[in-house]
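Participant: would you be able to build a 3D model of this:
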Amino acid sequence: MKPSLQQSIAVARHKDKTWWHQKTHSVEDDFELSTVCHRPESMDKLQEQTKFTKKELQVLYRGFKNECPSGVVNEENFKTIYSQFFPQGDSSMYAHFLFEAFDTNKNGSVSFEDFVFGLSIILRGTINDRLNWAFNLYDLNKDGCITKEEMLDIMKSIYDMMGKYTYPTMQDDAPIEHVENFFQKMDQNKDGVVTIDEFIDSCKKDENIMQSMQLFDNVI
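Facilitator: Alright, predicted model coming up:
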């Protein structure tokens, strides 16, 4: 049975070497034989452009192609796949925001290249890489700054996704308190918005914020 996308991501995250040896036939055969609508770049080129090894890319590709035979995934399919990660909550809104972040070409679909480029930054990127990616996720209208409303939309979607059983003592206003705490620290010139420089500078200086940012390790 081919690995699911969830299993493939887990392999890339934890470098489970057992997986590498279970899948011995060449993924290049899949590239040649598959009749997908979108053909990804060669593994060698993707290896040069990301921080994944060729073995990791092979496993990720198998999982991606198993879930997305056409070679691309649209938003509705992305939401369906992502919901399997968090069955205890409603992940649809967060999956929407995440899809927008992965869809760098803004063409309504995410290719294998889009997927691994984003995943490489999130899992293997430098602190600056990851913070820039997170800022882009929060900046919903892509105008170069984050408002309280944008951050609150993201926070609400994360709490909804995690589900009530994950936070048994969580109050309804928890996302609002989270955002207010973030903005108090990040909005350095008190103009009501957070710029990329403020965002990165605040995250690097505040250990609590950095720990909060680790939430992305769990929701990606």
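
Participant: from here on, just use CA atoms for contacts and neighbour counts.
Facilitator: Will do.

Participant: the protein: strands as residue ranges?
Facilitator: 72-74, 109-111, 145-147, 193-195 (DSSP state E).

Participant: I'd like those laid out as a markdown table, including distance to residue 100 and mean neighbour count.
Facilitator: Below are those laid out as a markdown table (distance: least, C-alpha to C-alpha, whole Å; neighbours: other C-alpha atoms under 10 Å):
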| stretch | distance to residue 100 | mean neighbour count |
| --- | --- | --- |
| strand 72-74 | 11 | 21 |
| strand 109-111 | 9 | 21 |
| strand 145-147 | 16 | 21 |
| strand 193-195 | 20 | 21 |
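
Participant: dump the ones you listed into CSV; add distance to residue 41 as well.
Facilitator: Listed next are these as CSV, based on distance: least, C-alpha to C-alpha, whole Å:
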stretch, distance to residue 41
strand 72-74, 13
strand 109-111, 10
strand 145-147, 33
strand 193-195, 34
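
Participant: compare with the first, here's sequence two:
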Amino acid sequence: MGNESGKKRNTASTQLTPTQVAFLKTNTKYSESEIREWHMGFMRDCPTGKLDKKKFTEIYQMFYPTGKAQKFCKFAFDTFDTNGDGSIDFEEFLLAISATSQGDIDERLGLAFNMFDISGDGQIDSKELTKLISAMYDLIGETNRKGDRDPKYLAADIMKKLDVNGDRRLSKEEFITGCKKDPHIRRILAPSM
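Facilitator: Below is the predicted model:
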């Protein structure tokens, strides 16, 4: 999708500039009018032009009223806050929305991988899988965590199935390929697909 998250972009303004519109049109499948519509909604909810972790969690909690969103939101927020400044600006927000809703399966699974890669080392280990599966259970209010629903068991089982090279870690390629081949694992690790 061409996310230029590594570059510093001037997003401090609450006004949408022609440069931002052009950037977002290039890096999403949204039209200019759709981008402007998203921006109006974002600014209504975040008048400073920044979405902080607390507000992000509050929004998630509205979608999952019976769950506990805090743990999951920490991982999701850190994934969407691509410049690491502790807030999500409109560009980061729309790029994340686009990737999760418009991207092809590889892009969406790549975003899921980035969320699971808590350490940021380009690999996922069993501990990271266990933490995120537990956070996902908390989010949806899942309390049955016994037997084959235990997060440690699930993490070990997923690792066994997807770890092609046997190094006890999943590369992005192993993760994406494995999720595409196994719909059950994809439902666990990327339920929105």
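
Participant: drop the TM-score for these two in here.
Facilitator: For this chain pair, the superposition-based TM-score is 0.83 by TM-score structural alignment, normalised by the length of the second structure; 178 aligned residues with a C-alpha RMSD of 2.0 Å.

Participant: among the strands of the first structure, which is nearest residue 60 of the first structure?
Facilitator: strand 109-111 (12.3 Å; C-alpha to C-alpha).

Participant: what's the matching range in the second structure for that closest one?
Facilitator: Aligned using TM-score structural alignment, strand 109-111 of the first structure spans residues 87-89 in the second structure.

Participant: residues in contact with the counterpart of residue 154 of the second structure in the first structure?
Facilitator: Correspondence of residue 154 of the second structure to the first structure, assessed by TM-score structural alignment: residue 178. Shown in contact with residue 178 of the first structure (C-alpha atoms under 8 Å, 6 or more residues apart in numbering): residue 155.

Participant: about what we covered before: among the strands of the first structure, which comes closest to residue 131 of the first structure?
Facilitator: strand 193-195 (12.0 Å).

Participant: that closest one vs the second structure, average offset?
Facilitator: Mean deviation of strand 193-195 of the first structure relative to the second structure after superposition (mean C-alpha distance after the TM-score superposition for the first structure): 0.9 Å.

Participant: what range in the second structure matches that strand?
Facilitator: Under TM-score structural alignment, the match for strand 193-195 of the first structure is residues 169-171.

Participant: who's in contact with that stretch?
Facilitator: Taking C-alpha under 8 Å, 6+ apart as the rule, stretch 169-171 of the second structure contacts 122, 123, 124, 125, 126, 159, 162, 163.

Participant: at 10 Å instead, please
Facilitator: 113, 117, 121-126, 128-129, 158-160, 162-165, 175-178 (C-alpha atoms under 10 Å, 6 or more residues apart in numbering).

Participant: repeat for stretch 180-193 of the second structure
Facilitator: With C-alpha under 10 Å, 6+ apart, stretch 180-193 of the second structure has contacts from 100-101, 105-106, 108-109, 111-113, 116, 129, 132-133, 136-137, 154-155, 157-158, 161-162, 174-176, 178-179.

Participant: for stretch 103-116 of the first structure, same thing?
Facilitator: 9, 38-41, 46-47, 49-52, 57, 60-61, 64-65, 68, 70-78, 97, 99-102, 117-119, 122.

Participant: once you drop chain neighbours, what's closest to residue 109 of the second structure?
Facilitator: residue 176 (5.8 Å; C-alpha to C-alpha, 6 or more residues apart in numbering).

Participant: err, residue 83 of the first structure, not the other one
Facilitator: residue 91 (5.7 Å).

Participant: just list the residues touching the one you found, thanks.
Facilitator: Counting by C-alpha under 10 Å, 6+ apart, residue 91 of the first structure has contacts 79-80, 82-85, 157-163, 219.

Participant: now the residue of the second structure most remote from its centre, nearest residue through space, not along the chain?
Facilitator: No residue in the second structure sits farther from the centre than residue 147, which is 27.6 Å out by C-alpha atoms, centre = their mean. Spatially, and ignoring its direct neighbours in sequence, residue 147 of the second structure is nearest to residue 153 (7.5 Å; C-alpha to C-alpha, 6+ apart).
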